[in-house]
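Novice: The following comprises the amino acid sequence and a computationally predicted model.
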Amino acid sequence: MRLLSHLILPLVLLAAWEALHLAVGATAMASPWATALRLAGLLHDADTWRHIGATASAFAWSLLLACVGGIGLGLLLGCNRTAGNVAEPILMNLYAMPKVTLYPLVLLCFGLGVASKVAFGVMHGLIPILLFTLNALRQLPPVYLRSARSLRLGYWQTAWHVLLPAIAGEVLAGIRLGFALTLLGVLIGEMFASQRGLGYLAVSAMGVGDIATILALAVLLSCFAITGNALLLRLGRRLQPHP
């Protein structure tokens, strides 16, 4: 019964996809079967794996920098209430800003290549992780900091041994959001100014009207994003305190 409940949504989505394909025709929407065949063909092409490797490398660096920067800055601002109160509205406004408008500036600073993709990915993922960390520290009972002071722990000892374990679940929730947004940022960067990566492949397919390839890449990226999110969600549940 549990397996059936997990299969209901994918089956409904596949049925809706097939119905849309039949309604608009193959020139506007490839069928699920044609998309699966195209995806299999892409995965058997060595050139596709080079593009996958380029995207994976840029994404890994972006997510690492977003996590380190977001958690580190969140700890610094969260431990200083005044700094946190001043920084939060500024960060919220920066987060609401369309990042695409800043891409010319990113290209000017980092040039064409991996560095600009990594920077654009970090721009998307860092602020959500920072805000989740900051707000988690704000809601933390003061007894944690009092205990750290009574033990005469330094700042980094307090952060590593007291604060991070206490807010690990909330931080991981921020990383889950940052995971998806960082991937989006890297892909957008590849679409605008790159000759390698899955974003570049998608733009190339759009240019020639290759609907099957576009959908195949969308399915591949969706599977990766869903799998990563599910793993982070499971890890987050394990880190939550049990009554």
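Specialist: Okay, I see it. Computed from a prediction, not measured in an experiment: that's the story for all the values here.

Novice: CA only for contacts and neighbour counts going forward, please
Specialist: OK.

Novice: top helix in the chain by residue count?
Specialist: Ranked by residue count and defined by DSSP state H, the top helix of the chain is helix 46-78.

Novice: That helix: how far from the chain's middle?
Specialist: 9 Å (C-alpha atoms, centre = their mean, to the nearest Å).

Novice: what does stretch 171-185 give?
Specialist: A distance of 3 Å separates the centroid of the chain from that of stretch 171-185, by C-alpha atoms, centre = their mean.

Novice: and residue 25, how many neighbours?
Specialist: Using other C-alpha atoms under 10 Å, residue 25 is surrounded by 12 other residues.

Novice: One more to weigh against that first structure:
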Amino acid sequence: METKKPNPLGTFAVLLVLIGIWQTVHLLNSAALGSPVTTVQGLWQMMGTASFWIDVTETGRALIYSLVIAVAGGIALGLALGANRLAAKVAEPILVNLYSLPKVTLYPLVLLIFGLGLASKVAFGVMHGLIPILIFTMNGVLQIKPVYFRAAQAMHLSRRQIALRVVLPAVLPEVLSGVRLGFSLSLLGVLIGEMFASQKGLGHQLSNAMNLGNIDTLMSIALFLMLFALLGNALLSTFSRRLPHPPLRSP
């Protein structure tokens, strides 16, 4: 199946509409929302300070650790559950219900186990990002046509060969879709962790800006995070479109 390429003109039009809405809301209530121009100027000034990049580094470090654990754990568990249809059918509703649970309610438990600092932020990021990757991977395995496994067994392929030649090409697009979602959610989890109990990071700066009512700082950091999330998702989406999509799925 051919993947549609994004339309640059359509994307540009959507951005113009969003900026127009942003400016309109600012004109209606300037105390609650900074203007696009003021926000960009504030972000540019912040990016010229060393403290801003220290916070970016702190958040980035926690995000990288969270993603590594979430991706590795999600793929491993997804492959294990997907290999057993009964286990997958039992696990899926449990995972969905766990994911719908508000993670903030578990933060006191996370702090009790991991304490203050980097470990708790990483744990909170993993809690947000692991389950989507797991579910996407598991469903990718379940959708592989059984005839391909029977053909692999008839050709006396080893488990390693089946994994590399049958399972991996089939689940890779699903895994990347899960990683795209897990990336954004892990970032959200890390930021929430920094807002609750941290003295460093962009989440901590967001919390300070909210407590002080500093709308300009709040909007500038939010703009930076939005641009970072969009860039990360765009890179993952581009990589996913370049992958071959073999017809290994059940109809």
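Specialist: Arrived safely, thanks for sending. In this text, all values refer to a predicted model and were calculated from it rather than measured experimentally.

Novice: picking up where we left off before, flag every buried residue along the longest helix of the first structure.
Specialist: Across helix 46-78 of the first structure, burial judged by 16 or more other C-alpha atoms under 10 Å covers 48, 51-52, 54-56, 58-67, 69-78.

Novice: With the second structure overlaid, how far apart is the helix or strand that it is followed by on average?
Specialist: The helix or strand immediately downstream of helix 46-78 of the first structure is helix 81-96, counting by DSSP states H and E. Taken over the aligned residues, the distance from helix 81-96 of the first structure to the second structure averages 1.1 Å (mean C-alpha distance after the TM-score superposition for the first structure).

Novice: Provide the angle between the direction of helix 81-96 of the first structure and the direction of helix 46-78.
Specialist: 150 degrees (axes from the mean of the first three to the mean of the last three C-alpha atoms, to 10 degrees).

Novice: list the buried ones in stretch 117-124 of the first structure?
Specialist: 117, 118, 119, 120, 121, 122, 123, 124.

Novice: Also stretch 95-103 of the second structure?
Specialist: 95, 99.

Novice: and it, which stretch of the first structure?
Specialist: Mapping stretch 95-103 of the second structure onto the first structure (TM-score structural alignment) gives residues 91-99.

Novice: Please state the offset of the matching stretch from the chain centre?
Specialist: Between the centre of stretch 91-99 of the first structure and the centre of its chain there are 16 Å (C-alpha atoms, centre = their mean).

Novice: try stretch 107-126 of the first structure
Specialist: With C-alpha atoms, centre = their mean as the basis, stretch 107-126 of the first structure stands 15 Å off its chain's centre.

Novice: now swap in stretch 133-144 of the second structure and tell me
Specialist: Taking C-alpha atoms, centre = their mean, the mean C-alpha location of stretch 133-144 of the second structure is offset from the chain mean by 17 Å.

Novice: Which part of the first structure matches it?
Specialist: On the basis of TM-score structural alignment, stretch 133-144 of the second structure is assigned to residues 129-140 in the first structure.

Novice: Name the residues of that stretch that come out as buried.
Specialist: Buried residues in stretch 129-140 of the first structure, counted by 16+ other C-alpha under 10 Å: 129, 130, 131, 132, 133, 134, 135, 136, 137, 138.

Novice: Go through those and name the one nearest residue 84 of the first structure.
Specialist: Distance to residue 84 of the first structure, by C-alpha to C-alpha, is smallest for residue 134 among those, at 7.2 Å.

Novice: circling back to that earlier point, list of residues touching the match of stretch 133-144 of the second structure?
Specialist: Residues from elsewhere that reach stretch 129-140 of the first structure (C-alpha atoms under 8 Å, 6 or more residues apart in numbering): 66-67, 69-75, 77-79, 81, 84, 88, 91, 163, 166-167, 170-171, 173-175, 177-178.

Novice: 7 Å - rerun?
Specialist: By C-alpha atoms under 7 Å, 6 or more residues apart in numbering, the surrounding residues in contact with stretch 129-140 of the first structure are 67, 70-71, 73-75, 77-78, 167, 170-171, 174-175, 178.

Novice: can you check stretch 187-195 of the first structure too?
Specialist: 112, 113, 117, 120, 197, 198, 199, 200, 203.

Novice: How far away from the center of its chain is it?
Specialist: 16 Å.

Novice: Which part of the second structure matches it?
Specialist: With TM-score structural alignment applied, stretch 187-195 of the first structure matches the range 191-199 in the second structure.

Novice: List the buried residues for that stretch?
Specialist: Buried, per 16+ other C-alpha under 10 Å, within stretch 191-199 of the second structure: 191, 192, 193, 194, 195, 196, 197, 198.

Novice: swap in stretch 10-26 of the second structure?
Specialist: For stretch 10-26 of the second structure, the buried set under the neighbour-count rule, 16+ other C-alpha under 10 Å, comprises 23, 26.

Novice: distance from it to the first structure after superposition?
Specialist: In this overlay with the first structure, the average offset of stretch 10-26 of the second structure from its partner residues is 1.5 Å by mean C-alpha distance after the TM-score superposition for the first structure.

Novice: What are the contacting residues of that stretch?
Specialist: If you take C-alpha under 7 Å, 6+ apart as the criterion, stretch 10-26 of the second structure is touched by 33, 34, 35, 36.

Novice: Among these, which one has the most neighbours?
Specialist: Going by other C-alpha under 10 Å, residue 34 tops these with 22 neighbours.

Novice: Map it across to the first structure for me.
Specialist: Aligned by TM-score structural alignment, residue 34 of the second structure pairs with residue 30 of the first structure.

Novice: element containing the residue nearest to that match when sequence neighbours are not counted, please.
Specialist: Using C-alpha to C-alpha, 6 or more residues apart in numbering and skipping the chain neighbours, the partner closest in space to residue 30 of the first structure is residue 212 (5.4 Å). Using DSSP H and E, residue 212 of the first structure falls within helix 211-239.

Novice: go on, residue 242 of the first structure?
Specialist: Per DSSP H and E, there is no helix or strand for residue 242 of the first structure.

Novice: Next one: it relative to residue 169 of the first structure, how far apart?
Specialist: Distance, residue 242 of the first structure to residue 169 of the first structure, by C-alpha to C-alpha, to the nearest Å: 12 Å.

Novice: ok, now residue 240 of the first structure?
Specialist: Separation of residue 240 of the first structure from residue 169 of the first structure (C-alpha to C-alpha) stands at 6 Å.
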